[in-house]
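Participant: this is the structure alone, sequence omitted:
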């Protein structure tokens, strides 16, 4: 039986369960200390796998379509941050200062890879261009996001300068990423055989990091700071941001004369944000007591982007098939 497009998938449900578990049974004491080291190792493994999955030829083949990639990246790293700042007078009264910073953090993150490519394929978009754009966005995000965060969200960061953050990001995220990418030829066949197992490790690592982040946030009193009304406001804000980003990138792609396939690629590549990059980076960029608060807007946005984008992809798929 096919899942209705408006229902969350199993992984999204697991994300919610992880937050509930961290809220009821947060890690503390010696367990929290051990979990911190395990989480650091899990993040390194996660980015090693990201690097190993990155097909170099797809990037080389896609570089010729620079206008499309420039449009997608402008939405990811320019339009989203501008929305966050321009709408500040409206957002602050709704969610408070800490969650507003979380919304800004969401706006500064790179685009997602897996779901953007998968949805582009379902909708009949330009899959090679989607792979290239999402991969480049991830690489740029590792470099750009720390500078944006330290320049604009300094009070909650755990490092002293953008250079310190970039060094930490490089050591904890970029180095494993590059190692995985350059070792890809030696492990390619093994990765292909272990596809489902690697997916389990990939997603399991993210769940572990989310549990660690929310445990620290719960111990720090997140649910005393975040009300139900704030969560509802975050849902509304996420929907507005998602709608405006889709309108921006899809409208410009159409105005610039891109084919329908490229318009689809631009929509799913430019209007989504990466949970897989955002959660691990939050552990490096922010002190533990606020990391959970910072990723809460991202988790809500992640759920909504999947629901809305899946519905759109299925609609275009049915139109292509004449259903």
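Facilitator: Great, that's in hand. What you see is a predicted model, and the numbers here were worked out from it, not measured in a lab.
Participant: going forward, measure contacts between C-alpha atoms and count neighbours the same way
Facilitator: Noted.
Participant: all strands for this structure, in order.
Facilitator: Along the chain, counting by DSSP state E, no stretch forms strands.
Participant: by contact count, what packs against the top helix by length along it?
Facilitator: Longest helix in the chain by number of residues (criterion: DSSP state H): helix 288-321. Helices and strands touching helix 288-321, by 3 or more Cα pairs under 8 Å, 6 or more residues apart in numbering; DSSP states H and E, are helix 88-107, helix 114-123, helix 195-219, helix 228-255, helix 275-285.
Participant: which residues touch the last one?
Facilitator: Right, helix 275-285. Helix 275-285 has contacts (Cα atoms under 8 Å, 6 or more residues apart in numbering) with 43, 106, 109-110, 112, 138, 146, 149, 157-159, 165, 168-169, 172-173, 206, 209-210, 213, 291, 294-295, 298-299, 302.
Participant: in ChimeraX, how would I select the buried members of those?
Facilitator: The following ChimeraX line selects those of these that are buried, judged by 16 or more other Cα atoms under 10 Å:
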select :43,106,109,110,112,138,146,149,157,158,159,165,168,169,172,173,206,209,210,213,291,294,295,298,299,302
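Participant: nearest to residue 311, out of the helices and strands packed on helix 288-321?
Facilitator: Among the helices and strands packed on helix 288-321, helix 114-123 comes nearest to residue 311, with 9.7 Å by Cα to Cα.
Participant: name the residues of the closest one that are buried.
Facilitator: Result for helix 114-123 [16+ other Cα under 10 Å]: buried residues 115, 116, 117, 118, 119, 120, 121, 122, 123.
Participant: skipping its backbone neighbours, what lies nearest the most centrally placed residue in the chain in space?
Facilitator: Centroid check for the chain by Cα atoms, centre = their mean gives residue 274 as the closest residue, at 1.2 Å. Ranked by Cα to Cα, 6 or more residues apart in numbering and with sequence neighbours excluded, the top spatial neighbour of residue 274 is residue 112, at 3.9 Å.
Participant: included below, for side-by-side comparison, is a second structure:
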């Protein structure tokens, strides 16, 4: 029943519908949003990305982050899963099935595994299940900042650097100027404008999602013009869905068992599982445009994170309800 409720909510989610619409529009109108097209997507996207990360900086509470810095075991687990365990899972999978999967899609799976955690859904789900919210804020925020440096470095290991690969130095400069700089500027103006922006936070989240949709549209336009989708066929979508589902199931199993092995209390267990399994489409789409700049396969590279994003929300929302029920039952037993 709870699963059906989450599926219904997802079907009516305008952002998910927007991602589907963006891919459909790219199929019918690829030249409009492609590189050098009428939309001038490169320029528009760069402006949008800068604005989005500035807003993230304004809304990032340094007080809550400082409050959540105490539990080092929890922090190590979350960051370890985000940037070490996920990529190692890909390494094993690549050895086992990499030869049967299109290279661009396999790179997309690696990019998914190399991404930082997401802030909003990690914190929201942790809070809904009576988890350790300050720790969730700290880990999700720390992951986002670390990801600016670690994600492109990991990608350079997979793709290679220099000619034909990723120019790591240039990529880091671009990421710092487009992501880190606006984030720092947002923090600097937070004491002056933080309360004003907080009043309109629901509108700033809309801007965030619209920029992601624009990125998805532009990426798929480039892929359509290159003939990539025509070459791959429908099987690539099925492969992506199955692969993402298996990855999410495995990582949820590993994080849950690790949290139990570390004997976390309920609050820390919830924060650990939800933060360590999340991957950020909000950071992933802008970073992909910078890391894989000019790559015609960008649409295919983004496909796994586009599938992982809604799937993680469905599954973790159901889990949050289960955690909440368990917490209330435990509290009721203690009160008797």
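Facilitator: The structure has been received and is ready for your questions. Computed from a prediction, not measured in an experiment: that's the story for all the values here.
Participant: follow-up on the earlier one: how much space between the aligned residue in the second structure for the residue nearest to residue 274 of the first structure and residue 158 of the second structure?
Facilitator: Using TM-score structural alignment, the partner of residue 112 of the first structure in the second structure is residue 118. Using Cα to Cα, to the nearest Å, residue 118 of the second structure is found at 23 Å from residue 158 of the second structure.
Participant: before we move on, what about residue 206 of the second structure?
Facilitator: 33 Å.
Participant: ok, these two, which is more surrounded?
Facilitator: When residue 206 of the second structure and residue 158 are compared for neighbours, residue 158 comes out ahead with 16 against 13, by other Cα atoms under 10 Å.
Participant: now which residue in the first structure aligns to that one?
Facilitator: Counting by TM-score structural alignment, residue 158 of the second structure lines up with residue 152 in the first structure.
Participant: return the residue of the second structure aligned against residue 248 of the first structure.
Facilitator: Aligned counterpart of residue 248 of the first structure in the second structure: residue 254 (TM-score structural alignment).
Participant: show me what contacts that match?
Facilitator: So residue 254 of the second structure contacts nothing (Cα under 8 Å, 6+ apart).
Participant: switch to 10 Å and redo it
Facilitator: 81, 85, 248, 260, 273, 276, 277 (Cα atoms under 10 Å, 6 or more residues apart in numbering).
Participant: helices - which of the residues you listed land there?
Facilitator: Going by DSSP H, the helices hold 248, 260, 273, 276, 277 from those.
Participant: so who does the fourth one touch?
Facilitator: Counting by Cα under 10 Å, 6+ apart, residue 276 of the second structure makes contact with 74-75, 77-83, 85-86, 116-118, 122, 136, 139-140, 143, 251-252, 254-256.
Participant: ok, now the second one?
Facilitator: Contacts for residue 260 of the second structure (Cα under 10 Å, 6+ apart) come out as 254, 266, 269.
Participant: got CSV for these, with distance to residue 9 of the second structure too?
Facilitator: Formatted as CSV, those follow (distance: Cα to Cα, whole Å):
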residue, distance to residue 9 of the second structure
254, 28
266, 27
269, 26
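Participant: for the aligned partner of residue 304 of the first structure in the second structure, which non-adjacent residue is spatially closest?
Facilitator: Aligning on TM-score structural alignment places residue 304 of the first structure opposite residue 311 in the second structure. Distances taken as Cα to Cα, 6+ apart place residue 245 nearest to residue 311 of the second structure, at 7.7 Å, with adjacent residues excluded.
Participant: could you do residue 259 of the second structure as well?
Facilitator: residue 269 is the one closest to residue 259 of the second structure (Cα to Cα, 6+ apart), at 5.6 Å.
Participant: tally of neighbours for the one you found?
Facilitator: Counted with other Cα under 10 Å, the neighbours of residue 269 of the second structure add up to 23.
Participant: ok, residue 279 of the first structure to residue 21 of the first structure distance?
Facilitator: 17 Å.
Participant: okay, the two: which has more neighbours?
Facilitator: Shown here are residue 279 of the first structure and residue 21; by other Cα under 10 Å, residue 279 has more neighbours (24 against 15).
Participant: which position in the second structure aligns with that one?
Facilitator: In the second structure, the residue matched to residue 279 of the first structure (TM-score structural alignment) is residue 285.
Participant: again with residue 207 of the first structure
Facilitator: Using TM-score structural alignment, residue 207 of the first structure sits opposite residue 213 in the second structure.
Participant: what's near enough to touch the nearest residue to its match once chain neighbours are set aside?
Facilitator: Excluding the flanking residues, the one nearest residue 213 of the second structure by Cα to Cα, 6+ apart is residue 19, at 5.9 Å. By Cα under 10 Å, 6+ apart, the contact list for residue 19 of the second structure reads 25, 209, 210, 212, 213, 214, 215, 216, 217, 306.
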